[in-house]
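> I need the structure of the sequence given here:
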Amino acid sequence: MGQVKHSPRTAGPSHLVVVDLDVPKGKGSSDAPGGADTFKALCERAGQPAPATLSVRTPTGGAHLYFTAPDGIRLGNTAGRLGRLIDTRAWGGYVVAPGSTTAAGAYEVTDPAAPAPFPAWLYSLLAPRQALRQLTGRPATQRTGRYAAAALNAETASVESAPAGERNGTLLRAARALGRFIAAGDLDRAVVEEALQWAGESAGLPSAECRNTIRSGLNWSIARNAMRRTA
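As a prediction, this is how the structure comes out:
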């Protein structure tokens, strides 16, 4: 058997956003719509043409669509947010580069076009909430402080990248960690809730589950830190 050549490409530092269109898995899936079908329907509903950009066929029959990331924006990874069997890879994620071969097969270029700019209408469906962008873009001299903003970035990133089975626990720990900044007046609770809600949903957690976990974690942390200050 020949040598397996597997070259990952880290999306974020490469200034790329990759849309991963997967195929259904399991028995009876041959008639089920795949990620490519869902993406086509998404484009049609938005009244937009399917983007012409660097495209790669994966060994399983799926596709990777390569785009250049918006300037000044740090998108994370998503799973199913655009639709069933559609994931995105940006900061914190990677894909196998075109030309690589694995035991499952090769990653073959099907459209050699240069990566197109990530469409604005797609970005609007994935962009972090405006409150989080405003917070992390504030100067460190404002009350939020560099440390609090860095903590918010770090905790939301950990939630977004949490593996299946650990997402709710990671979200709870993040809420508890950030609650102390709310108790100290360094972060606004509404901003933290919005940022963690977005991160939890991006990781694949149901909206209601996110809200309940965030509320529980923040209430516990704020109460505990308030008691410490008055002790």
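
> Every contact and neighbour count from this point should use C-alpha atoms.
OK.

> For residue 66, which non-adjacent residue is closest in space?
residue 18 (4.6 Å; C-alpha to C-alpha, 6 or more residues apart in numbering).

> Quick one: classify the one you found as helix, strand or coil.
Three-state assignment for residue 18 (DSSP: H, G, I helix; E, B strand; the rest coil): strand.

> Could you tell me how many residues sit around it?
Residues near residue 18, counting by other C-alpha atoms under 10 Å, number 26.

> which residues does it contact?
11, 64, 65, 66, 67, 88, 89, 90, 95 (C-alpha atoms under 8 Å, 6 or more residues apart in numbering).

> what's the answer for residue 13, then?
Taking C-alpha under 8 Å, 6+ apart as the test, what residue 13 contacts is residue 91.

> which SSE is it in?
Secondary structure from DSSP states H and E places residue 13 outside every helix and strand.

> buried set for the helix ranked longest in the chain?
Longest helix in the chain, counting residues (DSSP state H): helix 207-230. For helix 207-230, the neighbour count (16 or more other C-alpha atoms under 10 Å) marks 210, 211, 213, 214, 215, 217, 218, 221, 222, 225 as buried.

> Another sequence for comparison is provided below:
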Amino acid sequence: MATTDRQATALALAHALSAAERGLAVIPLSRTKLPALRSPHRDEPARGGPPCHGACGRPGHGVYDATTDPGRVRTLFAATPWATGYGIACGLPPYHLIGVDLDTKSGTDSAAALRELALRHLFTIPETVVVLTPSGGRHLWLSGPPDTVVPNSAGRLAPGIDIRGAGGYLVGPGSRTEHGVYTVAPGTAQLPPAPCPPALLRLLVPPPRTSHPAPTAPGDQGHGLVHFVLCAHEGQRNTRLFWAACRAYENGLGPALADALTEAARTTGLAEREARATIASAARMTGHQGR
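Predicted coordinates for the structure are as follows:
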């Protein structure tokens, strides 16, 4: 192993131990940003049932190996001398970390998209830890409530915005990858992950499933989205309308459902102008503006 690789591994271990001291569970990563340890089950024949998440007692289960125990962290890095970075598991106590990944590779202005969401849904992004990526993107660290599971998603909130939640991980600052080093933005290193604004959290958590089977016909699907808006209570009307409009545009029903969704929103108490602005925002967020 080259001296530079040994130095990168030593630095990654030092940063990982520092993160573990703050209560952040970590795993070693390779230069490709993937878990450095391969699965112990990779050569075993395929079998039914749920995948192993570490019940076998062996390492190599990705984010499920994440730990805050310094001895365990050292053991994982000792087993992966090629590791040059570390991942921080999301969704675990004490912070129940939520990562907002503002990407720059999609060709969209993800930071502007997040600002528009904040204006539309009346929330502000608090001062929190910000990690700068080698490609020019940013990771915002937020803390979630312990009783809420935030799923991972890519582009669902808006183009260029990925979410890292339960079962996901963020590349930790100080990690070296094929494209460069992840660093903490100036002035944010000593901040704790700030609580996720409730309005943003509602956008991140999928609405609860109903007891009825999901409709498959386009007409039925449109009726389902309208009904979803009609069932909104005060405080969630705009959020439900935005979600339904996004799903409508994603499924090619946006223009056909715009008037029905507007009328449903008016029934719940939203002004027509506000409802149409929310639907237009959904069209922009899903890349269907002007279509």
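
> Provide the TM-score value for the superposition.
For these two chains in superposition, a TM-score of 0.52 is obtained (TM-score structural alignment, normalised by the length of the first structure); 140 aligned residues with a C-alpha RMSD of 3.0 Å.

> on that earlier part again, hmm, which of the contacts of residue 18 of the first structure are the buried ones?
Using 16+ other C-alpha under 10 Å, the buried members of those are 11, 64, 65, 66, 67, 88, 89, 90, 95.

> Quick one: residues contacting the aligned partner of the third one in the second structure.
It refers to residue 65 of the first structure. With TM-score structural alignment as the criterion, the equivalent of residue 65 of the first structure in the second structure is residue 140. Contacts for residue 140 of the second structure (C-alpha under 8 Å, 6+ apart) come out as 99, 100, 101, 102, 128, 129, 130, 131.

> measure residue 140 of the second structure to residue 21 of the second structure for me?
To residue 21 of the second structure, residue 140 of the second structure is 20 Å away according to C-alpha to C-alpha, to the nearest Å.

> coming back round to it: give the aligned equivalent of the residue nearest to residue 66 of the first structure in the second structure.
Aligning on TM-score structural alignment places residue 18 of the first structure opposite residue 99 in the second structure.

> Quick check: the gap between residue 93 of the second structure and residue 203 of the second structure.
Distance of residue 93 of the second structure to residue 203 of the second structure, given as C-alpha to C-alpha: 21 Å.

> likewise residue 125 of the second structure?
Counting by C-alpha to C-alpha - residue 125 of the second structure and residue 203 of the second structure are separated by 14 Å.

> go on, residue 266 of the second structure?
Taking C-alpha to C-alpha, one finds residue 266 of the second structure at 21 Å from residue 203 of the second structure.

> What of residue 254 of the second structure?
19 Å.

> Comparing the two, which shows the higher neighbour count?
Counted by other C-alpha under 10 Å, residue 254 of the second structure and residue 203 do not tie: residue 254 has more neighbours, with 23 against 18.

> Check the secondary structure at residue 28 of the second structure for me.
strand.

> And it, what's its match in the first structure?
So, by TM-score structural alignment, residue 28 of the second structure is left unmatched.

> Could you grab the helix/strand/coil label for the nearest residue to residue 28 of the second structure once chain neighbours are set aside?
Spatial nearest neighbour of residue 28 of the second structure, excluding adjacent residues (C-alpha to C-alpha, 6+ apart): residue 86 at 4.3 Å. Here residue 86 of the second structure takes the strand state, with states given by three-state DSSP.

> what's the counterpart of residue 86 of the second structure in the first structure?
So residue 86 of the second structure corresponds to residue 7, using TM-score structural alignment.

> what's the burial count for the nearest residue to residue 107 of the second structure once chain neighbours are set aside?
Leaving aside its chain neighbours, residue 107 of the second structure sits nearest to residue 160 (7.9 Å; criterion: C-alpha to C-alpha, 6+ apart). By other C-alpha under 10 Å, 23 other residues sit near residue 160 of the second structure.

> ok, now residue 204 of the first structure?
As a burial measure, residue 204 of the first structure scores 19 neighbours (other C-alpha under 10 Å).

> show me what contacts the closest residue to it other than its chain neighbours?
Excluding its sequence neighbours, the residue lying closest to residue 204 of the first structure (C-alpha to C-alpha, 6+ apart) is residue 79, at 6.2 Å. Shown in contact with residue 79 of the first structure (C-alpha under 8 Å, 6+ apart): 85, 86, 87, 88, 202, 203, 204.

> between these, which is nearest residue 39 of the first structure?
The closest of the contacts of residue 79 of the first structure to residue 39 of the first structure turns out to be residue 86 (C-alpha to C-alpha; 7.3 Å).

> so who does that closest one touch?
Counting by C-alpha under 8 Å, 6+ apart, the residues that residue 86 of the first structure touches are 19, 20, 21, 22, 35, 36, 38, 39, 79, 80.

> Quick check: the farthest pair among those residues?
36 and 79, at 14.5 Å, using C-alpha to C-alpha across these.

> Where do the helices of the first structure begin and end?
For the first structure, the helices defined by DSSP H cover 35-46, 120-126, 130-136, 146-160, 167-183, 189-203, 207-230.

> want to throw those helices into CSV with distance to residue 71 of the first structure?
What follows is the helices of the first structure, written out as CSV (distance: least, C-alpha to C-alpha, whole Å):
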stretch, distance to residue 71 of the first structure
helix 35-46, 23
helix 120-126, 12
helix 130-136, 13
helix 146-160, 18
helix 167-183, 28
helix 189-203, 21
helix 207-230, 29
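
> So for residue 112 of the first structure, which of the ones you listed sits nearest?
Nearest of those (C-alpha to C-alpha): helix 35-46, 18.0 Å.

> The closest one: average distance to aligned residues in the second structure?
Comparison of helix 35-46 of the first structure with the second structure after fitting gives an average deviation of 1.9 Å (mean C-alpha distance after the TM-score superposition for the first structure).

> So which bit of the second structure is that helix matched to?
Mapped onto the second structure with TM-score structural alignment as the criterion, helix 35-46 of the first structure occupies residues 110-121.

> What residues sit buried inside the matching stretch?
110, 111, 113, 114, 117, 118, 120, 121.

> repeat for stretch 192-207 of the first structure
Neighbour count says stretch 192-207 of the first structure has 192-205 buried, by 16+ other C-alpha under 10 Å.

> again, but for stretch 95-108 of the first structure
For stretch 95-108 of the first structure, by 16+ other C-alpha under 10 Å, it's 95, 96, 97, 98, 100, 101, 106, 107, 108.

> Out of those residues, which is nearest to residue 131 of the first structure?
residue 95 (29.5 Å).

> Give me the residue at the spatial middle of the first structure.
residue 77 (2.3 Å; C-alpha atoms, centre = their mean).

> any idea what it aligns with in the second structure?
Checking TM-score structural alignment: residue 77 of the first structure goes with residue 152.

> give me every residue that touches that match.
With contacts defined as C-alpha under 8 Å, 6+ apart, residue 152 of the second structure is in contact with 162, 163, 164, 165, 166, 167, 168.
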